[in-house]
Each structure stands twice: as structure tokens, then as C-alpha cells.
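A.B. asks: this is a predicted model, with the sequence first.
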Amino acid sequence: MTDSVPLRHARTVVEEPSPATGSAILRRTVRRHRTRLIVSSLLFGVHQLCETMVPVAIGLIVSRAIDTGDVTAMIVSLVGLAALFVTLSYAWRIGARIIVVAIEREAHLVRVEVAGRVLDPRGVRTELSAGELLTVSTSDAEKESWILDLIARVFASAVAVVASAVALLIIDVPLGLAVLIGTPVILIALQRLAPLLTRAATAQQARIAGVSGMATDLVSGVRPLRGIGAENAATERFVTSSRTALAATLKLARANNVYQGLSATVNALLAVGIAGTAGWFALQGRISVGELITVIGLAQFVIEPLTGLARIPGVVAMVRGSADRLALVLGAEHVLPQSKSAVPARTDL
């Protein structure tokens, strides 16, 4: 038996409120991994800055070493170029390692939180089936954590675009203005398609979760189904639901393909326009051969960060859809009220 414990030695359990919306879940994710997110973003920014400096360095080597035939300048330039590649390589490796750790930890925390919510003795008031809850605790928990990688990559892409624009401004003002003005215009135009991707991603994730839930229910209820001879009816229902999920997945894939194809075409046209203008300036003697090489290299390089920025709406749609589904569980009320009894701080046998 245990001795009774006076009330003054007892403590009341206070449950920390869970976020009730997808936006709140995403904000909490960023807040509790902010240190790793900041460090990783800075390292990714260094990587992209060094990547931007590669065509600039090649242009300088052509102008100051190859054109002049200066052997000393060539040796110094090659050493500097090697140091540049070492810096960008290690910045990427360390930054990626840091952000991956943050992503995996966040996914683990959310999985445990969803499991604790579902397995709580008071129950949880939700319309999701057992299979859908399994999908939320696994797939959606993982995709929600991608917000950390998204923020870090957006920062890095922005650094690359700004650095490229500054380098082009130094070479020739119109070339730099083309990047500074063209980039926001492209992003704003592509942003118009974001709501379509968000709706398609949300519908697709809901359909996949429904099929997973039905599969779980069918596996767990094989014996009862056989007992009442309902195997065919259950099979037909599962086939119909699976086809609906397939249609939603194909719709999302088509929307993403159209979006990415459009963004890639627009970004390529901007890069071709910059390179063509630089070639015309070089023929007029407005810029040197080394500067022309730099501009062509930057025009080719800037396609990558522009494409990364253009993909933001698609990834945000997927992340936001998963966060909203997590909120259906984490923000749901318990079936039974919380007990008013106190939990003893200690017990004596």
C-alpha cells in the first residue's frame, strides 16, 4: 500500500496548448530551430555568393592574366580560384548537414506529438480515420519540416540574385537593372499561379491520406469482411478511392509541370536577353572580352537561383497542406475533459 500524500505535496498537470492552425505550426517550427536555421542560411548564402564570384573570377583571369600574359598573375588567380571552390564546397556541406539535422529533429518532434495526441487516454475529437492519422504522423510530419530547408534555400537564392545584379551593375548599369527589375516581375507573375498549386496539393494529400486510411481499415478488418462476405464490395470501394487519389496526383503533377516549364522558359529568356545584350555591347567596345565572359557566366548561373525562387509556391503549397492537416489533429479537442485531480509529487511505499 502507499501512504496518503497531503495536498501541499501535490502538483497540477498543465497541458501546453498545441497550435491549432497550419500557420501556427510552421511558425513554431521556425522558432524552435531558429539557431540552426540562421547558421545554415548564412552558410548557404556564402555558398551562393562564392558561386556568383566564379564567373567574375574567370573574367578577371582573362583580363589580367591571359590577355596580358602575366605568369605571376595567372598563378595567383588560379590559387584564388581554388580557394573560392574550397570555400563554396565546405559552406554547402556544413550548411546542408546543419539544416538536415534540424529537419529530422522537427519531423521526430511532430511525430511524437501527433502520437501523444492520438494515444491520449481522453481521446481526440477528429473525423480522420486510423489510417489517415498514420499518414498525418508520418508523411505530413516530414513534409511540414521542409519549411526549414525552404527558408534557407530562399535566402541563398536571394543572395545569389542580388550578388549577380551588383556584379552586372558594376560592369554595365542596364545589365544589372535587367536582373533587378526582371526578377521581381517574374516572381510576381508566377505568384498568380500559387493558389492553383495550393488547392491541387491540398486535395492530393487529402486523397492519399484517405486511401491510406481505407487500406489500414481493410487490413485490420479482413476477418470480419470475410465473415459477412463483403470482400468484393470492399475491393470496389478501395479501387474507386485509389483511382480518385491517382487523378488528384496526376492533376497536381500536371499543374507543377506547367508551372515549372513556364518559369524555366521565362528565366531562360531573361538570361538569353542579358547575354545577347552583353554581346552587342562587346561588339561596340562598350565592355571588354573579360567582362563579356563574366556576363555570359552570370547569365547562365542566375538561371539556377531564379528557378529556385520560382519553385517556392509549389513547395509552399505542399508544406502548408501538410501543416493544415497536422493542425486537424494537434488542434482538435479531447473527447473527455481534463481531470481536476492533482498528481502527487512523490509517494512512499
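C.D. replies: Great, that's in hand.

A.B. asks: going forward, measure contacts between C-alpha atoms and count neighbours the same way
C.D. replies: OK.

A.B. asks: just give me the residue right at the centre of the chain.
C.D. replies: When the chain is reduced to its mean C-alpha position, the nearest residue by C-alpha atoms, centre = their mean turns out to be residue 150, at 3.3 Å.

A.B. asks: what residues sit buried inside the helix or strand harbouring it?
C.D. replies: If you go by DSSP states H and E, residue 150 is part of helix 146-171. Of all the residues in helix 146-171, those buried under the rule 16 or more other C-alpha atoms under 10 Å are 146-169, 171.

A.B. asks: which SS class is the nearest residue to residue 172 once chain neighbours are set aside?
C.D. replies: Once flanking residues are discounted, residue 172 sits nearest to residue 287: 7.9 Å by C-alpha to C-alpha, 6 or more residues apart in numbering. Three-state assignment for residue 287 (DSSP: H, G, I helix; E, B strand; the rest coil): coil.

A.B. asks: okay, angle between the longest helix along the chain and helix 146-171 too, please.
C.D. replies: Longest helix in the chain, counting residues (DSSP state H): helix 231-283. Counting by axes from the mean of the first three to the mean of the last three C-alpha atoms, to 10 degrees, helix 231-283 points 10 degrees away from the direction of helix 146-171.

A.B. asks: second structure for comparison follows:
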Amino acid sequence: MSASGPGPTVQTAWSVTRLALRRSRKGAGATTLMVSVHQICEASTPVIVGLALDDAIARGSVAGTWAWIALLAGIYVVLSACGNGAGPVGVRACTRAEHDVRQAVVARFLDPRGMKGERSTGEALSIASSDASEVGNSVHALASGVSGLAALGVATLALFVTSPLLGLVALVSVLVVVFVAPLLARPLQQRSAAQQEAAAQSAAVAVDLVEGLRVLGGIGAEQTAADRYREMSQVSRRARVRAGAAEALFEGVTSTIGGFLLVAVAAVGALLAMRGELTAGQLVAGVGLAQFLVGPVSRIAYAGALAATTYASARRIADLLNTDYAVGEPAADLPGAVPGQDGIALGVERVHGGHLRGLDLRVLMGEFVAMVVDDLGERLELLDLLARRHDPATGRVMVDGVPAEQYPLDDLRRRVVVVPHDASLFTEPVADILGPRPGPALVAARAEEVADSIRELGSLQGGRNLSGGQRQRLSLARALAIDPPVLVLDEPTSALDAVTEAAVAAGLRDLRAGRHTTIVITSSAGVLAAADRVVFVSEGRVVASGRHEELTFDERYAGVVLA
């Protein structure tokens, strides 16, 4: 039985948004306040002009006129300071919010407990970049929405003071916006989610093509791959167009409401002025406020569209964060992991899974064992079990005589290091790749000249400046430099010629045999011949075990290794 651990904390789109705003709340609040003050100052401008017209200009008071001009200048100073200051503060808050969300996404992908279900590289890239960026825009959505509402409130109140009828007209328009906006936001949310999903699929295809470019070139499949990407990119384009159409409809309807508001207030104001119920200053203030209200309505429309896309991305991130763990940490009441005294470094006991059918395996401390697995599914499942990326359906994996699930995951993965066949290399100097004393590991992997070339270039450019064999030897040297008690390698010499392969196998044996345990899953005759023992796995179980020379008389083994 595997140790059970608690599932991830349940997240929602709103909790993801709160995460984005947690550290940036002061910046978001300051941005919202400054933009709101900016909007209120703009709303007060036509009111001040109207008051100046009635109070000073109409009476011919020069001193009064200058006083109103001074007040207006002061308003513009505050307006300008808040408008210019909100920009950098908002960008900083938005960037911090985006960063915090991206950190949470990356932490979930890198959690040692893993996650159930497969996530493609393209999907992971889309969520960690595009979706995190959209959620970071919640700062802009908050600032635009609150400032728009504040401006609408102040301008509507000013219209009520000027004329209750004008205020009523503005209030009706505001209520229409408040009720219509959520109705239009729903299809926008759905289409935004579909667009993000299509973009993720397109990115996944692009990443697959880039990673397999050499293979595609070797088999002449470049055109087929290009056609596939073209098809997926068109799906993404059509999804974006549909999302853009919904966004345009949203903004168009709300802007039209704002235009009708301007016309209605101007018409009512002109009628009241003609009837002598409004002064010239009040008419100017009313029409100016009506014209100003188009801006806040547009800001609310922009905030609504932004909130819709933010919500769609936040929901995708929440779905990721809610993905169940593949394995659990040991329960608190389990005994501590104490290495056994039976001399067995790694044991697999009657394991059943998707491909394995009662696999039994014992590897002694210090033993160098090679494994031949004739089925790719069996090989990948075995590697996942040894790395404890998931637990077996039945049976168990033992490490130093203790069930693997009783080790804390970090401790287990320091004891048992599983190196995949396609291990990634990063852009970094040799010291960061191999540590301060890489000599023995480089010699064993026959990678000294590879390290010398990297030193000359300054850093490793993600492995792009190396051949396949050089990348493989450097990856092996990196694994050997860690010097773990149990090292599991998957086809570590497949890109090497026979002479170099034999030298690497001998170096691997000389460096680790008798000190630490090494398991190599391979079909290479050179590595198999250097191993203390070869285990042959077929149909999900061990069918033969012995020296390579002995097993070559087994037809099944020979068919896999010598074919």
C-alpha cells in the first residue's frame, strides 16, 4: 500500500486572483486610488467651469474669474500627478501579481509529489506564461473598474445637484450598464477560456516540433509536421477571433450606451435651458458631465472585458493547482526510514501496474545491474516507479530494506536518482553543471573534451551547441557527479559509437562498482557485457537473469539485444 497524503488545497478562480493581489495589494490599492482621484478631478472640471461661468464670468468679475482659474489649475495639477503616477505603480503591481501566480504554477509543476494525468510541455508553458500574465492584469481590471464606478457616481451626483432630471437620465444609463455588462461578460468568459485552451494546444504542438526537429528532418517529415502546426495554429486563430468578437460586442454595446447618455443629457439640458430652468453655467456643466461620462462607461467596459479574460485564465490555473498528487508524503505516524541490514539496496516486490505483471527484482548494495526491457511501456512504468513518480497498483518498492513510501520524497530522491533518457541540459557554466570537483565523473563518462569546449564557450547553450553524443555524455557525467547511493540510468549510451560506449561502460563500472548501486536499462551489448548481472524483463516480469554471455543463448533475449 502506498502512503496517502493530503490532496492539494482546493483553489478557485477567485482564490487565484486573491493570490495575485496578496503581495501587490498595496500597489493595486494605490493605483486604484490615484486613477479614481484622476477620474474625479476630470469629473469636477465641467462643474467648476459651469460655476465660474455663473458666479464670475456672467457678472464680469475679473478677480472671481482668476480665483476659479486658480482652482481649476490646482485640480489639473492633482489630476496630472495622479494620472502620471498611477502608470509605473500599476505596472509594478501588475508585474508582481503575475510573478506570484507564475511562481505558484511552477511550484505545482515541480512539486515532488507530482500530479495525476499528463500535462504537455506546451500546455505548461501556456499556463505559466499567458494565463499567469492575464491574471496579473487583475490589477488593471480593479483600477479601471473602481475608478470608472467612482467617476460615474461623482458625475451622476453632480448632475442630480445641477438638475434632478439630468441626474435621473444619467442614473438610468448607469443602471443599464450595470445590468447589461454581466450578461455580455458570460460569453466572453467562455470564449476566452476556449481561446486560451486552443493557444495551449498550439504551443504544445510547436514545442513538440522544435524538440523533434532533427528526427523530423531525418525521416523527411518536415512538411507533415508543418501542416499539423498550421492546422493547430488556425484553430487557435479562429478561437481568438471568436473571443475578439465577443470582446468587441461587449465594448461596442457599453460605448453605445455611453453615447446615448451624452445625447439624452444634452437634449434634456437644452430643453431645460430653453425653458429657463437651467442657467448657462448649469447647461455647460450638464453637457460637460454627460460628455465625460462616456469615458467612465468605456472604462467599465474595458474592466469587464479584462475581468472576463482574467477569470477564464484564473480558472485554468485553479484547475491545475487542484490536480491530485500522484504520490503522497509519509503519514506522520509512520516509523522513520532506517536502512535494513539485508544487503539489498533496491527491491521490487510483486509489482503490478499498467504494464508490469508481478515484477520481482533484488539489487544488492554496490552491484552493477543492467536491465533489458523489451517493451517501452514497461520500461517507462518501471522508471516512474523507481523514481516514485507514482505508486504501483499492488506490490511495493523497497529502498535499503524500507518501503519507498516511508521515506520523505526529498530524502528518497537523494538516495535513488533516476536519470531519464532525454535529460535536459540548461544554459550554465561547467561548475554549475558538475559541481566543484567534476574530474572523476568526467573521466568515467568520457566527457573531458565536452567540458573543455563548454569552458571555452563560457556556458552551455541548453545543449544546442553539442552533438547528441556530447549531450548524452555530459548528462551522464552530471548524474555521476551527484554520486547517489542508487543510480538508475535509461539508455545512457544510445547516441555513442561502439568504442566510446564500451569505454563509458568501463568507466561507469570502475567509478561506482562496489561503492554504490547502479542500474542501467539498456539494450547495448557493450554496457550489458560490463554489468555484474543482466536482468531480462518481458511481458511485465523477470524472465531471465545472469551474465550477458550466458543470456545470449536465450532466443528471446538474443532477439532483443542482438537483432
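C.D. replies: Arrived safely, thanks for sending. Small disclaimer: the values here were computed from a predicted structure and weren't measured.

A.B. asks: tell me the first helix or strand C-terminal of the longest helix of structure 1.
C.D. replies: helix 289-301.

A.B. asks: average distance between that next one and structure 2?
C.D. replies: Mean deviation of helix 289-301 of structure 1 relative to structure 2 after superposition (mean C-alpha distance after the TM-score superposition for structure 1): 0.6 Å.

A.B. asks: what does that helix correspond to over in structure 2?
C.D. replies: Helix 289-301 of structure 1 corresponds to residues 280-292 in structure 2, going by TM-score structural alignment.

A.B. asks: need the contact partners of the matching stretch.
C.D. replies: Residues from elsewhere that reach stretch 280-292 of structure 2 (C-alpha atoms under 8 Å, 6 or more residues apart in numbering): 42-43, 46-54, 155, 159, 162, 166, 170, 261-262, 265-266, 269-270, 273.

A.B. asks: buried subset of these?
C.D. replies: The neighbour count (16+ other C-alpha under 10 Å) marks 42-43, 46-53, 155, 159, 162, 166, 170, 261-262, 265-266, 269-270, 273 as buried among the contacts of stretch 280-292 of structure 2.

A.B. asks: what residue of structure 2 matches up with the residue nearest to the centre of structure 1?
C.D. replies: Checking TM-score structural alignment: residue 150 of structure 1 goes with residue 141.

A.B. asks: show me what contacts that match?
C.D. replies: Residue 141 of structure 2 touches 302, 303, 304, 306, 307, counting by C-alpha under 8 Å, 6+ apart.

A.B. asks: in helices only, show me these.
C.D. replies: In helices, judged by DSSP H, the following of those are found: 302, 303, 304, 306, 307.

A.B. asks: now do the same for residue 112 of structure 1: its match in structure 2.
C.D. replies: In structure 2, residue 112 of structure 1 lines up with residue 103, judged by TM-score structural alignment.

A.B. asks: what of residue 84 of structure 1?
C.D. replies: Using TM-score structural alignment, the equivalent of residue 84 of structure 1 in structure 2 is residue 75.

A.B. asks: so which strand or helix has the closest residue to its match other than its chain neighbours?
C.D. replies: Distance criterion C-alpha to C-alpha, 6+ apart; nearest residue to residue 75 of structure 2, sequence neighbours excluded, is residue 41 at 6.1 Å. Secondary structure assigned from DSSP H and E places residue 41 of structure 2 in helix 25-52.

A.B. asks: name the SS class of whichever residue in structure 2 pairs up with residue 229 of structure 1, please.
C.D. replies: Matched to structure 2 by TM-score structural alignment, residue 229 of structure 1 sits across from residue 220. Judged by three-state DSSP, the three-state class of residue 220 of structure 2 is coil.

A.B. asks: ok, now how distant is residue 220 of structure 2 from residue 226 of structure 2?
C.D. replies: Per C-alpha to C-alpha, to the nearest Å, residue 220 of structure 2 is found 12 Å from residue 226 of structure 2.

A.B. asks: neighbour count winner among those two?
C.D. replies: Legend: neighbour count by other C-alpha atoms under 10 Å for residue 220 of structure 2 and residue 226, higher for residue 226 (14 against 11).

A.B. asks: ok, the more buried one to residue 396 of structure 2 distance?
C.D. replies: Distance from residue 226 of structure 2 to residue 396 of structure 2, by C-alpha to C-alpha: 44 Å.

A.B. asks: kindly report the same for residue 418 of structure 2.
C.D. replies: Separation of residue 418 of structure 2 from residue 396 of structure 2 (C-alpha to C-alpha) stands at 17 Å.

A.B. asks: same question for residue 439 of structure 2.
C.D. replies: Look at residue 439 of structure 2 and residue 396 of structure 2: by C-alpha to C-alpha, they are 37 Å apart.

A.B. asks: list the buried residues in stretch 92-110 of structure 1.
C.D. replies: Buried residues in stretch 92-110 of structure 1 (16+ other C-alpha under 10 Å): 92, 95, 96, 98, 99, 100, 102, 103, 106, 107, 108, 110.

A.B. asks: burial check on residue 326 of structure 2, number of neighbours?
C.D. replies: By the measure other C-alpha under 10 Å, the count of residues near residue 326 of structure 2 is 18.

A.B. asks: sorry, wrong one. I was asking about residue 188 of structure 1.
C.D. replies: Using other C-alpha under 10 Å, residue 188 of structure 1 has 11 other residues around it.
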